[in-house]
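[1] task: produce atomic coordinates for the following.
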Amino acid sequence: MTTLHDTPVLAAGCVLWRRSPSDGELRVCLVHRPKYDDWSHPKGKLKPGEDALTGALREVAEETGYTAAPGTELTTLRYLVAGRPKEVRYWAAEAVTGAFVPNREVDRILWLTPAEARTRLTQPRDADLVDDVVRALERA
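    Predicted coordinates:
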């Protein structure tokens, strides 16, 4: 018998990227969530019936202020939160337009090189997503 505790929390997000206006090099956006005092990729829980990609782009807009053009789907992360399984689908997404305004969920963002992003991310599992984006952009 499946219980609510066994049903995964479904979430989605993006590894948001852009080219630096000064040198054209790849930069990855990380968000700081004061509630958890952590650095992560923009992501969040899906609304009931919401498509994962739609939810991922909504979360990017809500947390960063940027609209994004989605690219390659990346690795899906699965882990436990308070004993309950969580499944987060990710996409590479290029920041197209927008500007960050601090909000209730996210008080800061940083645009970092892939190497800087890997070391700044709070959860080691999130660093592999940076590598996924670098590989995807090299193939494009």
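
[2] from now on I want contacts and neighbour counts done on CA atoms only, so please keep to that.
    Will do.

[3] now the strands for this protein?
    9-19, 26-33, 38-40, 43-45, 66-73, 77-81, 84-98, 108-112 (DSSP state E).

[4] need the longest helix for the protein.
    helix 124-139 (DSSP state H).

[5] thinking again about what came up before, which stretch among the strands of the chain is buried most, on average?
    Neighbour counts (mean count of other Cα atoms under 10 Å) averaged over each of the strands of the chain peak at strand 9-19, with a mean of 23.

[6] which residues touch that one?
    25-30, 41-46, 52-53, 55-57, 59-60, 68, 84-95, 129-130, 133 (Cα atoms under 8 Å, 6 or more residues apart in numbering).

[7] related to what we said a few turns ago, okay, buried residues for the longest helix of the chain please.
    Asp126, Ala127, Leu129, Val130, Asp132, Val133 (16 or more other Cα atoms under 10 Å).

[8] how about this one, so we can line them up?
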Amino acid sequence: MAVRDRGGGHTVSGPVLAAGCVLWRRSPCTDGIELALIHRPKWSDWSHPKGKLKPGEAFQDAAIREVREETGMTCDVGSALPTVRYLVEGRPKEVRYWAAQATGGAFAPSKEVDRMVWLPPPAAQGRLTHKRDRELVTVLLDALRAAGEQP
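    Coordinates of the predicted model:
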């Protein structure tokens, strides 16, 4: 199925390709971890940082770029997490995710992302809008435990 791209006028086919991270840090207040969630006013939702690939961009590079653009944070990318597939306005979307530990930076609101919060995993699962995003939290915690990190 070919779809005419509104921006460049060229024809594209297949799913919208995107990448993101489940961004985490050691809690400054407890022995656990906290997850970064972003609020997107366009969709009125809470999610993990993610976004579309630029032409020729590798998935992991896009994930790191999107974390920086949406949260202001730098990160160390860890293990790959499940790829999530769903429909957006009737078009298939495929998002590849990684676990990523925040290494620095500071959030600044933008038109695309107006809020960011750091929450412990149970609170993050309660705040995330979509089930697919909540499931990624469980997978992240399992990956961290398998890597010897205690979340």
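
[9] TM-score for this pair?
    TM-score of the superposed chains, computed with TM-score structural alignment, normalised by the length of the first structure, equals 0.96; 139 aligned residues with a Cα RMSD of 1.1 Å.

[10] got CSV for the strands of the first structure, with distance to Arg139 of the first structure too?
    Converted to CSV, the strands of the first structure look like this (distance: least, Cα to Cα, whole Å):
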stretch, distance to Arg139 of the first structure
strand 9-19, 15
strand 26-33, 14
strand 38-40, 25
strand 43-45, 25
strand 66-73, 11
strand 77-81, 22
strand 84-98, 13
strand 108-112, 21
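
[11] quick one: which of the ones you listed is nearest Leu121 of the first structure?
    strand 38-40 (5.1 Å; Cα to Cα).

[12] against the second structure, where does the closest one fall?
    Per TM-score structural alignment, the counterpart of strand 38-40 of the first structure in the second structure is residues 45-47.

[13] what about that stretch, how far off from the first structure?
    Once fitted to the first structure, stretch 45-47 of the second structure is off its aligned match by 0.3 Å on average (mean Cα distance after the TM-score superposition for the first structure).

[14] that stretch: how far from the chain's middle?
    10 Å (Cα atoms, centre = their mean, to the nearest Å).

[15] show me what Leu144 of the second structure aligns to in the first structure.
    So, by TM-score structural alignment, Leu144 of the second structure is matched to Leu137.

[16] whoops, Val117 of the second structure was the one
    So Val117 of the second structure corresponds to Leu110, using TM-score structural alignment.

[17] and that match, what does it touch?
    Val28, Cys29, Leu30, Val31 are the contacts of Leu110 of the first structure under Cα under 8 Å, 6+ apart.

[18] nearest to Arg120 of the first structure among those residues?
    Scanning these for proximity to Arg120 of the first structure, where the rule is Cα to Cα, the winner is Leu30, at 8.4 Å.

[19] quick one: map Glu25 of the first structure onto the second structure.
    With TM-score structural alignment as the criterion, Glu25 of the first structure matches Gly32.

[20] count of residues packed around that match?
    A total of 14 residues lie near Gly32 of the second structure under the criterion other Cα atoms under 10 Å.

[21] ok, it touching Pro122?
    No: counting by Cα atoms under 8 Å, Gly32 of the second structure does not reach Pro122; the two are 11.3 Å apart.

[22] what's the spacing between the closest residue to Ala99 of the first structure other than its chain neighbours and Glu25 of the first structure?
    Once flanking residues are discounted, Ala99 of the first structure sits nearest to Gly65: 5.2 Å by Cα to Cα, 6 or more residues apart in numbering. Shown here: Gly65 of the first structure relative to Glu25 of the first structure, a distance of 21 Å by Cα to Cα, to the nearest Å.

[23] ok, Asp51 of the first structure next?
    From Asp51 of the first structure to Glu25 of the first structure the distance is 32 Å (Cα to Cα).
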